[in-house]
Structure formats: structure tokens, C-alpha cells
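Asker: The following comprises the amino acid sequence and a computationally predicted model.
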Amino acid sequence: MKDFINILRRFIPPYKSRMLLNFLFNLLSAIFAVFSMALMIPILEIIFGQSRDVMALQQWTFDLGTIKNNLYYYVTFVKNEYGGGYTLLFVGIFIILMTLLKVGFAYMAAYEAVHIRNGVVRDIRSQLYSKVLRLSMRFFSDERKGDIIARATGDVAEVETSIMSSLDMFLKNPVLIIVFLISMLVMSPTLTLFIFLVLPVAGYIIGRVGKSLKKVSREGQDKMGVILTVIEETLGGLRIIKAFNAEKKMDEVFQKELDGYKGTMNRLMSRRELAHPMSEFLGTIVIVVVVWFGGTLILGNKSSLTGPTFIAYIGIFYQIINPAKAFSNALYSIQKGLAAMDRIDMILKAPITINDKENAKTVQAFKNQIEYKNVTFAYEGKAVLKDVSLVIPKGKTVALVGQSGSGKTTFVDLLPRFYDVDQGSITIDGTDIRDLKIHDLRELMGNVNQEAILFNDTIFNNIAFGVENATMDDVIAAAKVANAHDFISETEDGYNTMIGDRGSKLSGGQRQRLSIARAILKNPSILILDEATSALDTESERLVQEALENLMKNRTSLVIAHRLSTIKNADVICVMHEGKIVEMGTHDELLATEGQYFRLHRMQSF
């Protein structure tokens, strides 16, 4: 319950006014529910011939005795004037009116609860997505993509169905129970005190069963994350699965995860389904015990209760049974929802390691040079860069070559602060990039990666991505520089053509040229190219290389390349090996030394 209250404290404050209205409407609904049951007493007294006549009308006040006296006065008047049949009709109309007010206020309370519930779920989704955008790349390196998707979809849905659907019960039921108990105390303190001794026993039994749900629920949600990971990897690697005839293997992996999920959910659901029959069984026991004890008091003349009053008392008590049963069902649901919220909080409460310093500096332009000063970076305790230093003057092209795993991509990823250095510093125009605003820093840079990262949107929106107020003329101009305009014009809808998931409707060279057009439109001062031509055929490479040369004119460029032919004209070529720059110079200078670069060049030439 403490965890549930903490969730409410975090997400309910924006909806305080609706909470207040919900409480008010539930209170009024409970009061009119008591009145509708209490009006059964005069009806029963008339039927059983026990009605008493009241001949004096008192002045109306908010006093129970006065209200009761005047109600009986009007019952006596109608009975004497029109007879018993009309009196029953008269009281019945009052019961209908009280019931109408009861259900009307109950609906208004539920209406407010719906807005609270949907608002809170929207806020959770909004916070989750915003946090995903702000977390560092290191966080996602440690997490399975399918598990993150499961938290953002299935776990949020579980919170909605489990916790938020129970919110109305927790807003309404305490009010109903308190009002009903006060009414019962007024009618018979002795019998009500006896009920106070019986109900906690039933509540304790229900609570003990509910406690075991949270752990099993957490297991189920973890397994769903694994299932989504398998699906995501299957869709991404379907070509390889078919090429290697691995359908059977992948199916076996998936079936194994499904069977594990099924077993976990069977245990969970079987315990949750126990909630209703257990609460109904315990409720019946309580009713029988209360009727026995109350009947004993009346038969033994040990109470002021009369038969009609006792029947009305039982009716009010029965009104408590439903909220109590709803409580038990809600407790089961909430345990499942809390497990989902724990998984969501792994994202919401994850520390943001890459953020702006207090009083971070703004930067509008790149003027002189980038400098890596004794930079060291480790990933999971393994050093990736070791005491690397390099100066990159403005307008120069610096190429990074070396074997896979030598630290090239990490080297360039540190510049836009996808990661932060462990030791040393990176400066732009003499200012440590950690002292600059992240938005301003990244605004200076444009990226073209080995895998063109595109979105399931139009060609226009993919090129204009991240550039506000881009016009069609701007986009077309960028596409022409990137050698993309011709193939775009040949598509069905031109620049309004949808390119499919990750640009699946386009070839590799076309996707890469759209990426270059996007970088051209941004017009960055610093350009980062990560093996932008390594996955292309010869014709596509020629077009892309020409587009890259257009893009790199008069810009500071950091280029990662495996094909040495693409970086022969770089101002400086840095050869990296095991996290260090082991050679540095121009293409001709490095060939003359007959070192690592010479061997790489000879292997590619061969």
C-alpha cells in the first residue's frame, strides 16, 4: 500500500481539483445511499403493523432526531389521510428520489475519476518517452531494446489496467465505508463494534494471499521483455534467418520463452482469480455471523433494535460488502501493477549522466580548433581509448583508420557528448565541451553514419529532420548537392513519398544520399562521417563519395573509413590501434613510413 500511495503522490498533484470533486460526489452518493436504505424502515413498519404515529411537526434542523420525527409526521399524515397503500407509495417515491441522487452523484464521481486515470497514464507515457530521449547512449548499451519497448508499452498498459483502474475504488470505497459505518454506529453501536472485530480477520486473509502476487507479476513482465526482444531481433534479422535455414532454431527459442511466460502467467492468474471467490465466501461468513449476533440481541431483548431497523441495518451493512470486495480485487490488481511500475521506474529513475552544467556556456560558432587532451574512456571496465591527444584545426579533414575495435567510433562519439570522457578533456576553441550547452554543441555538428538512420515518413521530412521551418526549395537544393534529386523525382510522389520502415523502399545508396542531404540542409560547422560508403556498391559509392565531397567543402570533418581510397586527400590520417593513435600524417607520408597504414593499404590494394 505504501508503494501505491507513493505513486499517487508522484502523479496525482496536477489533478487535485478533480480529486476534491470526486471526494465530494462520492460523499454525497454515500449519504443518499444511507437515506435510501433508511427509508425502508417506515415501509417495513407499515407492512408489519409496527408503525408509530407522530402528530407534531418540528422546526427543520440538521439533526437526526428532527429529520426522523418530521419524516414520520408526514408518513402518519399520509397514512391517516389516504391509508396504508398510498403511504407505501409515498415513501417509495422518496426512495426512488434518494436512489436517483445516489447514482447521479456516483456517476459524477466516476466521471472525475476517469479524467484522473487517463491523465495520469498520459503523464507516465509522456515522462517515459521524454526520459528515453534524455538518457545517455551508455544506458541503452546495457539494456535490451525489446525490454525497453516492453516497459514503454506493456508495462504502462499494465499500470493503466491494474493501478489506475483501481484508483476509482480507492477514491470511492473509503468514503462509502466510513459513511455506512457511521450510520451503523448510530443505529446499533453494539452490533457495529462486533463487526469491527470480524472484518479485520477477513481483510488479513485476503492481504496474505495478495502479497505473493507482486513477485510473480515481475517475473511475467521480465519474460515479456525477452519475448519482445526475440520478435524485434527476428524482424531485423529475417534475411539472415532465412539464408541460414534457422527458422526452426528461432522458433524453438521463441517457443521456449512463450512456455516460460505461460507458466508464470498461469501462476499469476490462478492467484488473482482467487480474489473474487475468496472475498465472496468470506463476505457470506461475515453476513451470517452478523445476522446471528444481531438476531440474538433482538430475540434476547438486549438491544433497542427492532425487526424493521435490523433489516435496514443489514441492508446498509451489505452496502459495505461490495466496497470491501472491490478492495480485495483492487489489492490483487495493484500488486501486479506495482511490479510493472518498478520496471518503468528503472527508466524514469535512471540517472541522466549527460546533462548541462549549471551556468553552462552558449556557443554559436566554431572558430579555431578542436582539441582532444589526454582522453581516456572505458566501457564496462575495459579501456577503449587510452590517453589520446589530437588537435583538429578548423576547415581540415581528419581521417581515422584502423582495425575494428580500435576505438574510432568511440573517438568521434565523444565529441557530441554521446558519452563523456573518463579522463582528460575535449575542447572547442579552448572551452571544455562539458562546459557548453549540449543543444548548442550538437547544433554545430552533422552526422552521416554507416547505416543510414531514416524514419518511416516522407522524403521531405527525413531531409528536413531537425531543421525548423525548412522550405521545399531548401530541401531540393540540399538533395541536388547530395546527388539525390534525380532519384527522388522518379519516385511516385516525389518529395512526399513515404520511404517505409528505416527507408526499406529505397536502396542503400539512396538511403545514404538522403542522410547526406539531411546533413547538408543542417549546414553544420563540424562534420562526422562514420564509414559512410563502406556498405555500398561501386556506382552508389561514386555518387555518395561525390556528395560527401560537396558536403565536406570548407568544413571541419572527422571521417572514419575502412576503404583507404576514400580518404587519400584527407589533411591528416590517424591510424588507431587498441585505443591509441599509433601513426599520424598524410597519405603519402604514412606510406613512406611502411608502418601500420602501409600494411593496411597494401592489403586493400592486393
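Answerer: Thanks, I have it.
Asker: use CA for all of it now, contacts and neighbours both
Answerer: OK.
Asker: Do you have the strands of the protein handy? List them.
Answerer: Residue ranges of the strands in the chain, as given by DSSP state E, are 369-379, 382-393, 397-402, 423-428, 431-432, 445-448, 526-530, 556-560, 572-577, 580-585.
Asker: ok, residues contacting the longest one?
Answerer: Put plainly, it is strand 382-393. The set of residues external to strand 382-393 that reach it, using Cα atoms under 8 Å, 6 or more residues apart in numbering, is 368-378, 398, 406-407, 410-411, 424, 556, 578-581.
Asker: let's see 7 Å
Answerer: In this structure, residues lying in contact with strand 382-393 by Cα atoms under 7 Å, 6 or more residues apart in numbering are 368-378, 407, 579-581.
Asker: and these, which two are the farthest apart?
Answerer: 368 and 378 (28.7 Å; Cα to Cα).
Asker: burial count for the residue lying closest to residue 544 once chain neighbours are set aside?
Answerer: Spatial nearest neighbour of residue 544, excluding adjacent residues (Cα to Cα, 6 or more residues apart in numbering): residue 513 at 6.1 Å. Counted with other Cα atoms under 10 Å, residues neighbouring residue 513 total 30.
Asker: What would I type in ChimeraX if I wanted to highlight the buried members of the contacts of strand 382-393 and nothing else?
Answerer: Buried residues within those, by 16 or more other Cα atoms under 10 Å, are selected in ChimeraX with:
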select :369,370,371,372,373,374,375,376,377,407,579,580,581
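Asker: here comes the other one, which I'd like you to weigh against the first:
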Amino acid sequence: MNTYFRILRFGRPYGRYAVPYFICIILHTVFNTMTFAMLIPIIQTMFDANSMMEAVTAMPPFEISTEYAKAVMNYGLYRVAGAGYTIKDMLFMLAILTVVIVFLSNLFRYFAQRTLENLRIHTLQQIRDTMFDRVARLQVGYFSNERKGDIISKITSDVQVVQFCITSTFQIFFKEPFLLIGYFVLLIGISFHLTLFTLAVLPVIALCIGYIVKKLRRSATEGQEAFGEMVSLLDESLGAIKTVKGYNATDYIERKFRRLDGRYSDIMRAIARRQQLASPMSEFLGIASLSFILVYGGNMILNGELTAAAFIAYLGAFSQVTRPARAIADAFGNINQGIAAGERILGMMDTAPAITDRPDAKSLDEFAEGIEFRNVSFSYEDKQVLSGISFTIPKGQTVALVGPSGGGKSTISDLIPRFYDPDSGAILVDGTDLRDYRVESVRAHMGIVAQETVLFNDTIEENIRMGNDTATPEEVAEAAKVANAYDFIMETEHGFQTNIGDRGMKLSGGQRQRLSIARAVLRNPDILILDEATSALDTESERLVQESLSSLLKGRTSLVIAHRLSTIQHADKIIVIEAGRIAEQGTHAELMALGGIYRKLIEMQQLAE
């Protein structure tokens, strides 16, 4: 139940929707009930006119009964047509009254449904916004352990299911109960004894439907998980479509997708069978109970306890009782599915970010001195990655990290913007532990250019502007010039307004990388992190990107991770990382004279070239 009540909070403020919905449902219920009550005078007028036609010259006192309704209609005709009104006048009045009642009933039903739809859309927006905010603020490490497709499934598919949990709650507590009350008021008004007999049948219907609904929740959870796996495979396959085709793995991926799709479809069939069984079952039980009522009511007519017109109206009203009963059954099914999806959503929302600001954290307003790693150690779960790392990057200097793959170079670069926190030791910025600053204030001084360039399916200008969303078009163009990107941008169809496609696939690798550098230039950071920014490029692209990087590095505090060692020979300090430890450090000349790992790496690259 805790999950259910937490889901309901997304519909707040309820007063904005509940009050108008409640008013419209009450009025709809009143006029809907009156529609069936109109059967009694219509039938009596057609088949027993004398019982309907009586002179009423004064407004009768109010009471809930068919006699009161008949007296009011006769008084109305008397006021309009005088004492000489006929049966045709009575039928004409009943026809007009029925049309007005049906119109009002459906008008208020429309307003109620529109209010409920506004609530549904509001709820969807609230959940999606909250989900995205929580996900966007989770630490980078969270996404290493979770499948992206499953996260997307929770924000899209699961949210769609959860919203019906709230709208179905409104139906259960407002619409359907009031309809049931309205119908039973009419039924009791027609015959109290027949209604008592009717009430003895309804618990059987409720027990049967309750058994079906109880089975839905577990299947709903399995269905949401299976859909998440399917979306994950779809996302991975489309993102790596070149690899899939290059390895002739299309058939393999198709088989895998069909297997997951088949499992999801089987679960959905099981859920649909149970959901669809509830409505026919309640209808069958309703008709069965109607048969018993027919026998019991028929005896009452034969004994003179009930008129034929009243009994026909009773049967009409009772046939409508099963409709809100079926709707309640369906609503409970939606709520159970919503709770199952809600558990997955709330599980993600309850994941606390590992990287948070301390209560007394301060802002890094100005970067003045430098960065220091002081005996830093770090591990990914049980795997030790860094051990006792200590070095400094004075302000305005460039420090390069080199060494064999898997040594921990990228992990060091990830610790500076606090994508992760070290297990032990400390990283100091201007002499203060990085964890004593607010995260966003630290990252505001940084620019990152990674090996894998991340661009969005948007225009060139908007991708560059991500580094500074308040920049003017002139500043964006100037950043592109510094990054050697301006010329190729102007050669595109719409210049800076050209859409670059999903992940920038319309551009070459070198062009994507230069846009990433332009983004960093526009940000104008004090601290720059370059993680193998040229390793995946051809010679010409590397030359252009390297020129861009040289412009970007001037006067900045920089940490550079390099695959091609020729690009970092002019760094102020070069640190060789091996197996998570510092093996060597010094200038290019000092390390070459040392004749250790760095020199061997240089010689190996020279031989390869």
C-alpha cells in the first residue's frame, strides 16, 4: 500500500481536479438515474393512461417516490396547458423531458472526462519530469551497472502504466460508486423488497472479480521487466548497427529480439486474458442474477405488489448496475498494474546519488593555485584500480598521463570532476578537499574533451552552445574558428543551423571532435581535461584537431591523457601510470634519459610508425 500512496502524490494538487470532477460526477449521476426513472411514466402513459392522468392544481410536497414524480408532471402540464391537457400532451412533455435529461447527463459526463484527462496529462508530466531529474543527477557509476534501455523503459512505458493508477483511483472513489448509489436509490424507490433480494446476489460477483484481479499484479511486474530488456536490446542494436552488419550478426540479433519479444508477448497475453475475463464474468453473473430477479419480480407483479412499468424500469436500472461494477473491476486491474510499474519507478527514484554535496559545502568561486592528488586510491566494486596516487598540477601547467591501457589513466581524469569519489586519500583544489566544494561550482571551472565525442541530434550551434547556453551567435562562431571547425561548418547545408543527426553521424570523426573542442572553447574553462582526444582520428584530422587543442591549452591548467606520445612531449610534466600506480614522472627529456617505461613506449610507437 505504501507504493500505492506514493504514486498518488504525483497527482497533486488534487483540489484542482477533484472538486470539479466530483461536482460533474454528482450531476451526471443524478441525470443518468433520472433517465431510467423516465421509463415508468412513459410506459404507464402508453399502456395505462388513466393511472397517469390526474388533476393536480398545487405543487405537491417533496418526497422520493414515483407518485411524487407523477404529481409534479401533472402539475407542470396543468400550469402549461390548463385543465384540458390530453395524453398526447403528456407524451410530448415526457419526450422533451427525456431529451433534456439525457443531454445534461452526457454534458456533465463530458466535463468529468475532460477533467480526468487533464489530471492524466498532469500526472504524466509530473512523473516524467521527476524521473528525468532524478536520473540526470545520479552518479556516473550508476549507469555502468544499469541497462540504458531498461532506464528508458521505466521513464516511458512504466510511467504510462502508473498514470492510470491515479485516474483509476478517481473512478473507484468518485464516479463508479456514485453511479451505483444513484442506481440503488432508484431501485429502492421502486421496490425495497426486490432490492434486498438483489443485494444478496452482488457479493458473489465481487468475489469472482476480486479473484481475477488479484492475479494481475505479479504478471504486470514481469511484463514491465521483459519490456525493459527488449528496449535495451533495441537501443544497443540500433546504436551499433554498423558493427552488427559488419559481423553479419543480423540474424543473431533478430533471434535474440524475437525471443525477448515472444516472452513479453506471452506475459501480455496472460495479463489480457485475466483482464478480459473480468468484464464477461461480471456481465454473465449480472445476467444470471437478472434471471433470478425476473422470477422474483414476476411473482410480485402477479401478487399485485409491483406494477409492470415499475418492474421494467427496475430491470433497466439493474442492468446498468453491472457497468460500474465492471468498471471498478477494470480499474482495480489498472491499479495493480500501476503498482507493479510504480515499484520499478520508485526503486529508481529511491536510489540515492553517491556523489552529493556536504551540508557545509562551499562554492569554488575562483580557481587560483592548482590541483593535488594526495595518496589517492580507488576501486570499482572489488577491483582495485588506483593505489597511492600522488601528484600536483600547478595552475597554468599541463600534466600528461601515459601508460599501458587499463592502468587507471581515465579513472584519474574522472575523479577531478567528481564523477567518482576516491576510496581513500584526497584530491585538493586550491588546498581544499574537492568534497568540501559544491559539485556544480567545481564543474563550472572545467571543460572535458573525451575520445568518444558525445553530440546530440540537434543543430551545430546548439551542440556547441551546450558549453555555454547564454553565448551569442558571434561567440559560438568565434569558438568554432579557434577549434578549426568554422570552415567545414560553413560548407554544410545550413551552416550553424545544420542538424547533425543522431550522435552527430552526419559528420566525420574529426569534425565531431572539433565541435567538441569548440564546445570547450566556448566554456572558457580554467581546468581542461583531454582524454585521448585524438586517438581515433586519421593523420589529417589529428593534425587539425591537434592545432585546435594547442590553442585551447594555452594558459590553462590541463590534464592530458595521450595515446600518441608525440602529442604530449611539450607537457610541463609527464606521468607514467602502470597497474594503478605512478611508475615514472618528469619532463620528456628527463624520462627519455631515465630509459624506463616511457622510453620503451616511445620506441615502440616509432617502430610501429
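Answerer: Nice, thanks for sending it over. The shown structure was predicted, so the numbers you read here are calculated from the model rather than taken from an experiment.
Asker: now the strands of the first structure as a markdown table including distance to residue 244 of the first structure?
Answerer: Shown next, in a markdown table, are the strands of the first structure (distance: least, Cα to Cα, whole Å):
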| stretch | distance to residue 244 of the first structure |
| --- | --- |
| strand 369-379 | 32 |
| strand 382-393 | 33 |
| strand 397-402 | 30 |
| strand 423-428 | 44 |
| strand 431-432 | 49 |
| strand 445-448 | 31 |
| strand 526-530 | 29 |
| strand 556-560 | 31 |
| strand 572-577 | 33 |
| strand 580-585 | 38 |
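Asker: what's the closest of these to residue 488 of the first structure?
Answerer: strand 445-448 (19.0 Å).
Asker: mean per-residue distance, the longest helix anywhere in the second structure to the first structure?
Answerer: Assignment by DSSP state H gives helix 250-302 as the longest helix of the second structure. Superposing on the first structure and averaging over aligned pairs (mean Cα distance after the TM-score superposition for the first structure), helix 250-302 of the second structure comes out at 2.5 Å.
Asker: Tell me which residue lies nearest the centroid of the second structure.
Answerer: Central residue of the second structure (Cα atoms, centre = their mean): residue 155, 2.9 Å from the mean position.
Asker: What residue in the first structure is paired with that residue?
Answerer: In the first structure, the residue matched to residue 155 of the second structure (TM-score structural alignment) is residue 152.
Asker: and that match, what does it touch?
Answerer: By Cα under 7 Å, 6+ apart, the neighbours of residue 152 of the first structure are residue 128.
Asker: any idea how far it lies from residue 318 of the first structure?
Answerer: To residue 318 of the first structure, residue 152 of the first structure is 41 Å away according to Cα to Cα, to the nearest Å.
Asker: ditto for residue 528 of the first structure
Answerer: Taken as Cα to Cα, the span from residue 528 of the first structure to residue 318 of the first structure is 72 Å.
Asker: Also residue 580 of the first structure?
Answerer: Applying Cα to Cα, the value for residue 580 of the first structure to residue 318 of the first structure is 78 Å.
Asker: same check, this time on residue 361 of the first structure
Answerer: With the distance defined as Cα to Cα, residue 361 of the first structure ends up 67 Å from residue 318 of the first structure.
Asker: Quick check: the counterpart of residue 179 of the first structure in the second structure vs residue 342 of the second structure, distance?
Answerer: Using TM-score structural alignment, the equivalent of residue 179 of the first structure in the second structure is residue 182. Residue 182 of the second structure sits 34 Å away from residue 342 of the second structure, going by Cα to Cα.
Asker: Looking at those two, which is more packed in?
Answerer: The residue with more neighbours, out of residue 182 of the second structure and residue 342, is residue 342; 25 against 21, by other Cα under 10 Å.
Asker: what's near enough to touch the more buried one?
Answerer: 3, 7, 162.
Asker: how about those in TSV, adding neighbour count and distance to residue 44 of the second structure?
Answerer: Below are these laid out as TSV (neighbours: other Cα atoms under 10 Å; distance: Cα to Cα, whole Å):
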residue	neighbour count	distance to residue 44 of the second structure
3	14	54
7	22	51
162	29	49
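Asker: hmm, which of the residues you listed are common to the first structure?
Answerer: Using both residues aligned by TM-score structural alignment, their matches' Cα atoms under 7 Å as the contact test, the members of these still in contact in the first structure are residue 162.
Asker: Narrow the contacts of residue 342 of the second structure to those in helices?
Answerer: Those of these mapping onto helices are 3, 7, 162, per DSSP H.
Asker: Cool, thanks, signing off.
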